[in-house]
Each structure stands twice: as C-alpha cells, then as structure tokens.
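# Just a sequence and a predicted model for now, questions to come.
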Amino acid sequence: MLQRQSFGYWSMGLACLIFVGCSGGDSREYGSLSGMVTLNGKPAPTGTMVTMINPENGAATSAQVRTDGAYSFPRVQVGSYNVGFVAQGKETAVETNPDKLNQMVVDGTYKEPSKEAIIPEKYKTPETSGLSVSVDLGDNSHDFNL
C-alpha cells in the first residue's frame, strides 16, 4: 500500500511541475496593425505581400493586400519594423508556375503587368524600402503610399 501512495504522490508532483513549467506562456506583448497600401494613388495590386522585420529581435511577419488595398496583421509582436512590398497578385506578378504561364500564353490570356502597377525596386525589401512602422499594444493603423 505504501508503494502505491508514493507513486501517486510522485505522479501528482510531476504533473504539477509540468503544469507550472508550461504555464509560463508567451511573455511577449502583441498588438494588431492594419491600414491601406496605395501605389501611384490607387490601391496596391491584390495579393501584394507586406513583409515586416524587426531589426532588433528578428521578428518577421507577412500579410497580403486585399482588392481594396487594405492589409491586416491581427497579431504582431510589439516593436518597430522595417517594411517591404512585393507584388504577388495575378494582375501584376509574373506567373511562377511555368505550365500555367505557358497555357496562358497559348490561350492568349497572358497580360504583362501594367507599368503603373509594378512596385518600384526600392520597396521590395524591408532593408531597402526606407519605410517603417511601430506597433504598440492594442489596435494600430498605418497607411503606406508607394
């Protein structure tokens, strides 16, 4: 009987240690960020990737621009970020699937991207864009005009 009780106390103790050890959770703070991305005064191309990198801690995240030019990061670690933009949408990006691209050419449906819809080279990486944003606790809003 004593053995069974010792095992019971030991297993309860282990369970408590695991629970306490795992309950520390994520101590980082988060906010949200949303806004509009415009290019030449119009909404940025649908699917444009917005990439943010925190140069201090390396935290990085990406989101896509919707058809109305809006973007949203529902959960971002609090801090300052450098921001870059790369067009990914079907209207502006070169198709990355060669079979699909070839079929579009054969079908006559391929269209070259509009020059005014092409994001300038300088904005393509967070390191070269010269654009930044700060994210604080709670809801944050920031528009980018490229």
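Ah, there it is. Numbers count the residues shown, from 1 in each chain.
# use CA for all of it now, contacts and neighbours both
Fine.
# roughly how far out does the host helix or strand of L17 sit from the chain middle?
Taking DSSP states H and E as the criterion, L17 maps to helix 2-22. Centroid separation between helix 2-22 and its chain, computed with C-alpha atoms, centre = their mean, to the nearest Å, is 42 Å.
# Beyond that helix, next helix or strand please.
As the chain continues past helix 2-22, the following element, by DSSP H and E, is strand 30-39.
# who does that next one touch, helix- and strand-wise?
Judged by 3 or more C-alpha pairs under 8 Å, 6 or more residues apart in numbering; DSSP states H and E, the packing partners of strand 30-39 are strand 70-77, strand 131-135, strand 138-141, strand 144-145.
# Mind checking what helix or strand follows it in sequence?
With elements assigned by DSSP H and E, the helix or strand that comes after strand 30-39 is strand 42-43.
# can you list contacts of that following strand?
Residues outside strand 42-43 that contact it (C-alpha atoms under 8 Å, 6 or more residues apart in numbering): M36, V37, T67, D68, G69, A70.
# Name all residues that make contact with the last one.
Read it as A70. Residues in contact with A70, defined by C-alpha under 8 Å, 6+ apart, are S34, G35, M36, V37, P43.
# picking that back up, which of the helices and strands packed on strand 30-39 sits closest to Q5?
Closest to Q5 of the helices and strands packed on strand 30-39 is strand 70-77 (C-alpha to C-alpha; 46.2 Å).
# rewinding a little: from the contacts of strand 42-43, which would you call buried?
Neighbour-count burial (16 or more other C-alpha atoms under 10 Å) applied to those gives M36, V37, G69, A70.
# putting a second one here so we can go through both:
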Amino acid sequence: MNQRYSHARARLLTAYLSLLALVGCGGPYDATVSGTVKFNGSPVPRGTISFKPQSAGADAFGQINADGAYLLRTGREEGLNSGSYTVSVAANETPPPNPKGGPPPMGKSLTPDWYRDPATSGLTFTVAPGDNTIDIDLNATPPPGWKPPPARRR
C-alpha cells in the first residue's frame, strides 16, 4: 500500500511540474524591446543603451553586441513596461591595457556625447505591449539646442 501511494504521489508531482513548465513563469513586464544601433549607417560594435521612462518606473538597459544588436532588461528580468521612453546610448572603443597596471583608461567614444544623456539625446520612443523592434540610427548632427559641456580643468 505504501508503494502504491508513493507511485501515485510521484505521478501527481510529475503532472504538476509538467503543467508548470507549459504555463511558464512570465516576467513582470508587458513588453520586450530589441533592435540594432547604428552610427552613420554602420553597426555600433559595443556599448550600452538605456530606456528611461517619461513617467514613473524603472529604467531598462541593454548591452550592444558586435553586430549592433541589443535586448533590453529591467534589472535581471528581460523586458520593460509599455509607455514612452527617452533613450541614451554610450559606446566606447575597447581601451588599450594600462601600462602601469590598474584599470584601463576609457576608450575613445564611438558616438557623439549628446547621445550619452537622455536629456540631450533627442531620442524618444513609445513601447507598445508585446514584442517591439526599435532600430536606432545615430548620426553626427546634434539635436537642436545642444551645447557641449564646459571643458573640465585638471
């Protein structure tokens, strides 16, 4: 009798786990965003992209791959909330090793400085519920009213 109970319990557990696998564990966000980032028509080979919500909510970030592709995440979860976003892109060349040891210096910027700040990037997008593809084509023309920051003194 004990063995029969054990087999029934094992079958019930297997059925429950199978149902759980079929249903999935959807994340807390109602949208996903992926796409490519290009500068003057060529893929940006590395960097980060961030989507800052224009209303309340968490920022979403993505790493830009060698082919310019990115996928946004909010924290550790893939996706973000639907809504309007201001976007920034920061991309630098791979820095040379530091001959003195320690952290390497920052590599040369691959994109103009105004794209680094959502307030000056001029990039805004609306994310709809579901899957979104947002390809971003950057160029060397600054947005209206952009002024370079004052030079830092050392």
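Received the coordinates, thanks. Computed from a prediction, not measured in an experiment: that's the story for all the values here.
# Any chance you could compute the TM-score here?
With the length set by TM-score structural alignment, normalised by the length of structure 1, the two chains reach a TM-score of 0.61; 102 aligned residues with a C-alpha RMSD of 2.4 Å.
# Out of the contacts of strand 42-43 of structure 1, which comes closest to V86 of structure 1?
Looking across the contacts of strand 42-43 of structure 1 and measuring by C-alpha to C-alpha, the closest to V86 of structure 1 is V37, at 11.6 Å.
# Return the residues in contact with the closest one.
If you count contacts by C-alpha under 8 Å, 6+ apart, V37 of structure 1 has them with P43, A44, V65, G69, A70, Y71, D143, F144, N145, L146.
# Relative to L14 of structure 1, how far out is it?
Computed as C-alpha to C-alpha, to the nearest Å, the V37 of structure 1 to L14 of structure 1 distance reads 52 Å.
# Tell me the buried residues in stretch 54-65 of structure 2?
Going by neighbour count (16+ other C-alpha under 10 Å), the buried part of stretch 54-65 of structure 2 is D59, A60, F61, G62, Q63, I64, N65.
# Mind picking the two most distant members of the contacts of A70 of structure 1?
Based on C-alpha to C-alpha, the longest span within these runs between S34 and P43 and measures 14.3 Å.
# that older thread, nearest to V94 of structure 1 among the contacts of strand 42-43 of structure 1?
Comparing the contacts of strand 42-43 of structure 1 against V94 of structure 1 with C-alpha to C-alpha places T67 closest, at 17.9 Å.
# sec struct for the closest one, please.
Judged by DSSP: H, G, I helix; E, B strand; the rest coil, the three-state class of T67 of structure 1 is coil.
# these two touch, right, it and T38?
No. The criterion here is C-alpha atoms under 8 Å, and T67 of structure 1 misses it with T38 at 11.1 Å.
# ok so, going back, could you dump the helices and strands packed on strand 30-39 of structure 1 to TSV with distance to K100 of structure 1?
Shown next, in TSV, are these (distance: least, C-alpha to C-alpha, whole Å):
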stretch	distance to K100 of structure 1
strand 70-77	27
strand 131-135	34
strand 138-141	37
strand 144-145	32
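# nearest to P55 of structure 1, of those strands?
strand 131-135 (10.6 Å).
# Give me the angle between that closest one and strand 70-77.
Interaxial angle, strand 131-135 of structure 1 versus strand 70-77 (axes from the mean of the first three to the mean of the last three C-alpha atoms, to 10 degrees): 60 degrees.
# can you list the residues that contact strand 131-135 of structure 1?
Residues from elsewhere that reach strand 131-135 of structure 1, judged by C-alpha under 8 Å, 6+ apart: 31-33, 76-84, 142.
# Can you tell me how far P45 of structure 1 is from G69 of structure 1?
7 Å.
# E29 of structure 1 now?
With C-alpha to C-alpha as the criterion, E29 of structure 1 and G69 of structure 1 are 27 Å apart.
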